[in-house]
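Undergrad: What follows is a predicted structure for the sequence shown.
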Amino acid sequence: MTLNPAVDLATSVEHVIAGPKLYCRPPSIDPGGGGVNVARAICKLGGRAKALVAVGGASGDRLLQLLAAETVPAHTVPVSGETRESFAVTDEGTGEQYRFSLPGQTLTAQDGDRLIAEIASAVSQDGYVVLSGGVAPGLGDAFPERILAAMSPRTDRLIVDTSKAALARLIAQPSVPVYILRQDQREAELSAGHALKTVADSIAFAETLIDRGVARIIVSGRDSEGSILVTKDARYICRTPHMAVVSKIGAGDAFVGALTLSLSRGATLDVALQWGVAAASATMGTEGTGLCDRPVVEALLAHCHVEQV
């Protein structure tokens, strides 16, 4: 599910400097937004996924055309306003990437009700449901809770990777635990209210979230160190293989996609974590808004070492 999708553009210039007009290279253009990228990653890895997207206007039509070009099935939910764009510019001299995300337009209460109805109808029995990306303005910070309630007659496997106020509410006021909550290092530290300097710090914070009923499984990135996965009874860390980083766009989404696909195929949690890290690493080796390729992910698996902590 992508509540605030985007058409993603990525380009580069010789140097990013203030003042003069900067002449960019021809851009790569891809469908974007958290859930969209999760679905794209699953399909690229040989799985089956449907991208439920809230789209509007000419930009929304373009996003759907881009999804169709990648043969990613879409469940379209028309909403008011225009689908947003985001863009990234790489400085060719330094290799640094500058990422710009435009705000989505405010959705109405009717848009929210329509989304909930479509989500309830689209969920499969005992299926895996992913909410990835930000909650569109106007839907309210409690919208993930509405999703959880709407899908509960058919499944309780909601995987959440969101941010800002919606994430803060989910952590501060848990109602029913989500199946998996994923955070990156920065999000986890903001949620904790202090730095998480060590793996042990991240695990301890994850344990508090589980004890408070936020989620049954917590997955948290630790940048170049890898990612941890914590349940009530198990703690794992998967180390990130050493490789050159070309672009970080979509890496977290590829992680969630590969993790979810692996779980849906019956993998154990440690193996699913390994697939997630491999997919994220493969994505960071691609340019712009490109995502992981299956042969690269499979080759990286052997270099993604999982340890029980």
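TA: Arrived safely.
Undergrad: use CA for all of it now, contacts and neighbours both
TA: Fine.
Undergrad: Y98: neighbour count?
TA: Residue neighbour count, defined by other CA atoms under 10 Å, stands at 13 for Y98.
Undergrad: helix/strand/coil for it?
TA: What DSSP: H, G, I helix; E, B strand; the rest coil gives for Y98 is strand.
Undergrad: Name the nearest residue to I29, sequence neighbours excluded.
TA: Excluding the flanking residues, the one nearest I29 by CA to CA, 6 or more residues apart in numbering is L9, at 4.7 Å.
Undergrad: what residues are up against that neighbour?
TA: For L9, the contact set (CA atoms under 8 Å, 6 or more residues apart in numbering) comprises 27-30, 85-88, 288-289.
Undergrad: Could you do V245 as well?
TA: Counting by CA under 8 Å, 6+ apart, V245 has contacts 284-285.
Undergrad: Next one: it from V271, what distance?
TA: Going from V245 to V271 by CA to CA, to the nearest Å gives 23 Å.
Undergrad: Look through this structure and tell me its longest helix.
TA: The single longest helix within the chain, with elements called by DSSP state H, is helix 269-284.
Undergrad: how far out from the middle of the chain is that helix?
TA: On the basis of CA atoms, centre = their mean, to the nearest Å, helix 269-284 sits 13 Å off its chain's mean C-alpha point.
Undergrad: which element follows that helix toward the C-terminus?
TA: Per DSSP states H and E, helix 269-284 leads on to helix 294-300 as the next helix or strand towards the C-terminus.
Undergrad: structure B:
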Amino acid sequence: MILTVTPNPALDVTYRVSELEVGESHRVDAPVTRAGGKGVNVARVVTQTGGHALVLATAGGATGSRFAADLLASGLPHELVPVAAETRTSIAIVDEADASTTMLNEAGRPLTVEEWEHLGEAADRLSIPAQCLVASGSLPTDAPEGFYASLVAVARDRGIPSIIDTSGPGLVLAARAGAHVLKPNRRELAETTGESDPLDGAAQLIGLGAGLVFVSLGEKGMLALSASDPSRPLRARLDSPLRGNATGAGDAAVAAIASCLVEGERDPAAMLSRAVAWSAAAVLAPLAGELAPGFAELERRLVLSPA
């Protein structure tokens, strides 16, 4: 089982327009609304591909009730920590004319010290049957910077790998705690490390203590750097770019990496290949947390090379 921890979940609301005209009114169909957040998306992809995942997240207020109801309706195994703060909402506007997506992400509201303690205790308890721990996404306002690092320690104590997908101080502290895998995108890595070259940024995280770093490069694919062989960075990409909704593509990559680890796969090249293929399949899917049919075939279109 893959345990996904999402401290800052959201109720995802997705609108589709034939063409987005900034500053103009648009008549739209009713949006698709469902439980979201990076860890929830990871769990959805794991489940779609035949794996087992458990969602651990917070939920509060009326939005949190709708979030919980959707998790229940979707059949995703989950445990929710009740919080006083209203669960945030994220709005995606998909422009069908150019296949672009505009995101409006609310900041998460602060949690109390006791609520953080309850979330950490739940992660510790649920990690006992887990084979991999995934912690994903931004942290709410005024969150303890070391929260993700504490989850790395939980995973290490259980003897299971940890995957952290975040940015800023939380990413640095997770690296220093010895996270098995870190998965920032290029922009997050540059903002966190100050390095414009993603390979230099990944090397910085490896130097701090991370075991593997995967960096999403958008249409240019993904690179991987391993602490066990830092002189041989790898890059994988599709033979041609895809058009679609990139929301959730990074979460699909994390799901791919987690599934490899659960299966006992430790080869960075194999993990990278699956991550890029699943990420590409997510771009072709209409909603975050889904893969388009035929995702396995995409792996045969990959170009794998030294970075």
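TA: Now that the structure is in, tell me what you want to look at. Keep in mind it's a predicted model, so treat the numbers as computed, not measured.
Undergrad: what's the TM-score here?
TA: Scored against TM-score structural alignment, normalised by the length of structure 2, the superposed chains reach a TM-score of 0.89; 299 aligned residues with a CA RMSD of 2.1 Å.
Undergrad: What residue in structure 2 is paired with the residue nearest to I29 of structure 1?
TA: Counting by TM-score structural alignment, L9 of structure 1 lines up with V13 in structure 2.
Undergrad: mean offset of whichever helix or strand its match is part of relative to structure 1 (after superposition)
TA: Assigned by DSSP H and E, V13 of structure 2 belongs to strand 10-17. On superposition with structure 1, the mean distance recorded for strand 10-17 of structure 2 (mean CA distance after the TM-score superposition for structure 1) is 1.3 Å.
Undergrad: The next helix or strand after that strand corresponds to what range in structure 1?
TA: The element immediately downstream of strand 10-17 of structure 2 (helix or strand, assigned by DSSP H and E) is strand 32-36. Strand 32-36 of structure 2 corresponds to residues 28-32 of structure 1 when matched by TM-score structural alignment.
Undergrad: secondary structure class for the most centrally placed residue in structure 2?
TA: The centre of structure 2 sits closest to D251, judged by CA atoms, centre = their mean, with a distance of 3.4 Å. For D251 of structure 2, the assignment made with three-state DSSP gives helix.
Undergrad: Surely it touches G289?
TA: Yes: contact criterion CA atoms under 8 Å: D251 of structure 2 and G289 qualify, at 7.3 Å.
Undergrad: overlap in contacts of these two?
TA: With CA under 8 Å, 6+ apart, D251 of structure 2 and G289 have common neighbours 41-42.
Undergrad: Could you pull out the helices in the stretch 151-300 of structure 1 for me?
TA: Per DSSP state H, counting those that start in this stretch, the stretch 151-300 of structure 1 carries helices over the ranges 164-172, 185-192, 199-211, 251-264, 269-284, 294-300.
Undergrad: Between those, which one is closest to E70 of structure 1.
TA: Closest to E70 of structure 1 of those, according to CA to CA: helix 294-300, at 14.5 Å.
Undergrad: Show me what the closest one is packed against.
TA: helix 269-284 (3 or more CA pairs under 8 Å, 6 or more residues apart in numbering; DSSP states H and E).
Undergrad: Which elements pack onto the helix it packs on?
TA: The helices and strands touching helix 269-284 of structure 1, judged by 3+ CA pairs under 8 Å, 6+ apart, are strand 227-230, strand 235-238, helix 251-264, helix 294-300.
Undergrad: Any idea how many residues pack against the closest residue to P26 of structure 1 other than its chain neighbours?
TA: In space, and not counting its chain neighbours, P26 of structure 1 is closest to T11: 6.4 Å by CA to CA, 6+ apart. A total of 20 residues lie near T11 of structure 1 under the criterion other CA under 10 Å.
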